[in-house]
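# this one's structure only:
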């Protein structure tokens, strides 16, 4: 799906974390990098370009990610003035900024452990003609979620903190799920305790 736009939402307020969690150092296969850098690695492995929705005050985060990943020419930063109003506004903004896309794979910047192979499989499902696709691990539906162009207007109408959840619920008859051996599709870092558990798990033999 050459005109698929992969969008990573990274404009949250991190209120439950108590600080800028996406800049928090996190251990990974390539050493310690910030949470957003770790999360973006599989996206950059899977796609030639990635769109990242951030808040207006994103310069420090952008500088850190570009230093750690050396992919400044492939990351398209989308500063959303209304990001403080909720994830739905950020999602709608990201879709509106990619008007020529035939579909979108929507992920979250605080999910650092998704496999590149999962992203590629989801993209292939969209390319094969499915309208709505989501990964499932251990019987639970996770992220990212893929939408084809049928959902352009509903995605651009998203508001508040619900993101696209209501769109998925309203079109369950179109949803195709993909079983994956990838616990990363269920794990995000919301709190300091989440970050600590992730660090301990990565350090375990």
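In hand now; what should we look at? These numbers come from a predicted model, not from an experiment.
# can we go C-alpha only for contacts and neighbour counts from here?
Noted.
# quick one, helices of the protein?
Using DSSP state H, the helices of the chain run over 35-46, 59-69, 87-96, 116-127, 152-156, 165-170, 192-203.
# Could you identify which of the ones you listed is most buried?
Comparing the helices of the chain by mean neighbour count (mean count of other C-alpha atoms under 10 Å), helix 87-96 comes out on top with a mean of 25.
# to the chain's geometric centre, what's the distance from that helix?
Relative to its chain's centre, helix 87-96 lies at 12 Å (C-alpha atoms, centre = their mean, to the nearest Å).
# and it, what does it pack onto?
Packed against helix 87-96 by the contact rule (3 or more C-alpha pairs under 8 Å, 6 or more residues apart in numbering; DSSP states H and E) you find strand 4-9, strand 50-54, helix 152-156.
# Rebuild those as TSV, extending it with distance to residue 199.
TSV is the format used below for the helices and strands packed on helix 87-96 (distance: least, C-alpha to C-alpha, whole Å):
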stretch	distance to residue 199
strand 4-9	22
strand 50-54	24
helix 152-156	34
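# Of these, which is nearest residue 191?
Closest to residue 191 of the helices and strands packed on helix 87-96 is strand 4-9 (C-alpha to C-alpha; 17.3 Å).
# can you list contacts of that closest one?
Contacts of strand 4-9 with the rest of the structure, by C-alpha atoms under 8 Å, 6 or more residues apart in numbering, involve 43, 47, 49-54, 87, 90-91, 94, 98, 101-109, 123.
# so how far is it off the chain centroid?
Computed by C-alpha atoms, centre = their mean, the separation of strand 4-9 from the middle of its chain amounts to 7 Å.
# relative orientation of that strand and helix 87-96 in degrees?
With axes from the mean of the first three to the mean of the last three C-alpha atoms, to 10 degrees applied, the angle from strand 4-9 to helix 87-96 works out at 150 degrees.
# doesn't residue 78 make contact with residue 54?
Yes: if you go by C-alpha atoms under 8 Å, residue 54 and residue 78 touch, sitting 6.0 Å apart.
# center of this protein, which residue is that?
Of all residues in the chain, the one closest to the mean position by C-alpha atoms, centre = their mean is residue 107, 1.9 Å from it.
# then this one, side by side with the first:
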């Protein structure tokens, strides 16, 4: 089974106020930590507003510039679907989740079965990310518009598989205080 990782890094980071993905977390930029969690998969990084700041970090990555980044997350997801259209599924990762690990990613992927339209990690009943989406839903993903991700499609389906994971699947960095609190021992 071929799974491609789509790393979403095109956003504006309004609440953070600047490019949060280049901020250091335990000695590395946040985005690099996310990439390292999926370095065993074929992957693409979708960039947008902060493309010029991110490109120096991404010299060894396949990068797609999303010229419509201001229209919302759906445009980046569609670029990822097009890139991996021949794959069995795509793992959609948010670029601001520095606690993700290879082990968590492997757990999500190993839970993927033919009967699952998607695999969603959960922590204490809260749905998290990254989400693994079957090729069966590529058409639905391509019909998304605006600042809407796959959640809208998935909440209507009864063939979504849930996998219990650690809290790393629900923790992202939205503000500077989020980053500071994550770095506290």
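Perfect, I can see it now. These figures come from a predicted structure and were not determined experimentally.
# Need the TM-score between these chains.
Here the TM-score for the pair of chains, by TM-score structural alignment, normalised by the length of the second structure, is 0.93; 185 aligned residues with a C-alpha RMSD of 1.5 Å.
# which residues touch residue 112 of the second structure?
By C-alpha under 8 Å, 6+ apart, residue 112 of the second structure lies in contact with 118-119, 132, 161.
# rewinding a little: what does the residue nearest to the centre of the first structure correspond to in the second structure?
Counting by TM-score structural alignment, residue 107 of the first structure corresponds to residue 93 in the second structure.
# any idea how far that match lies from residue 33 of the second structure?
12 Å (C-alpha to C-alpha, to the nearest Å).
# Could you do residue 178 of the second structure as well?
With the distance defined as C-alpha to C-alpha, residue 178 of the second structure ends up 16 Å from residue 33 of the second structure.
# again, but for residue 68 of the second structure
Counting by C-alpha to C-alpha, the gap from residue 68 of the second structure to residue 33 of the second structure is 25 Å.
# Same check on residue 40 of the second structure?
According to C-alpha to C-alpha, residue 40 of the second structure and residue 33 of the second structure sit 13 Å apart.
# now residue 51 of the second structure
18 Å.
# before we move on, what about residue 4 of the second structure?
Plainly put, residue 4 of the second structure is 17 Å away from residue 33 of the second structure if you go by C-alpha to C-alpha.
# ok, residue 97 of the first structure - contacts?
residue 78.
# Aligned to it, what sits in the second structure?
Aligned counterpart of residue 97 of the first structure in the second structure: residue 83 (TM-score structural alignment).
# now residue 87 of the second structure: how far from residue 81 of the second structure?
Counting by C-alpha to C-alpha, the gap from residue 87 of the second structure to residue 81 of the second structure is 9 Å.
# before we move on, the earlier item: nearest to residue 115 of the first structure, of the helices and strands packed on helix 87-96 of the first structure?
With respect to residue 115 of the first structure, and counting by C-alpha to C-alpha, the nearest of these is strand 4-9 at 14.6 Å.
# residue range for that closest one in the second structure?
Going by TM-score structural alignment: strand 4-9 of the first structure matches residues 3-8.
# With the first structure overlaid, report how far that stretch is off on average.
Stretch 3-8 of the second structure: mean distance to aligned residues in the first structure after superposition is 1.0 Å, counting by mean C-alpha distance after the TM-score superposition for the first structure.
# Show the contacting residues for residue 53 of the second structure.
residue 22.
# Residue in the first structure paired with it?
With TM-score structural alignment defining the correspondence, residue 53 of the second structure maps onto residue 60 in the first structure.
# for residue 125 of the second structure, same thing?
Alignment note: residue 125 of the second structure maps to residue 139 in the first structure; criterion TM-score structural alignment.
# Residue 183 of the second structure too?
With TM-score structural alignment defining the correspondence, residue 183 of the second structure maps onto residue 199 in the first structure.
# quick one: the closest residue to its match other than its chain neighbours from residue 18 of the first structure, how far?
Closest residue to residue 199 of the first structure apart from its sequence neighbours, by C-alpha to C-alpha, 6 or more residues apart in numbering: residue 27 at 6.5 Å. To residue 18 of the first structure, residue 27 of the first structure is 20 Å away according to C-alpha to C-alpha.
# now do residue 89 of the first structure
22 Å.
# Then residue 197 of the first structure?
Residue 197 of the first structure is 17 Å from residue 18 of the first structure, where distance means C-alpha to C-alpha.
# try residue 80 of the first structure
21 Å.
# Looking at the two, which is more packed in?
Higher neighbour count among residue 80 of the first structure and residue 18: residue 80, with 20 against 11, using other C-alpha atoms under 10 Å.
# how about the more buried one, what does it touch?
Residue 80 of the first structure neighbours (C-alpha under 8 Å, 6+ apart): 11, 53-56, 90, 93.
# can you check residue 25 of the second structure too?
When contacts are counted by C-alpha under 8 Å, 6+ apart, residue 25 of the second structure is found next to 98, 179, 183.
# Columns distance to residue 28 of the second structure on top of these, output as a markdown table?
A markdown table is the format used below for the contacts of residue 25 of the second structure (distance: C-alpha to C-alpha, whole Å):
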| residue | distance to residue 28 of the second structure |
| --- | --- |
| 98 | 9 |
| 179 | 13 |
| 183 | 12 |
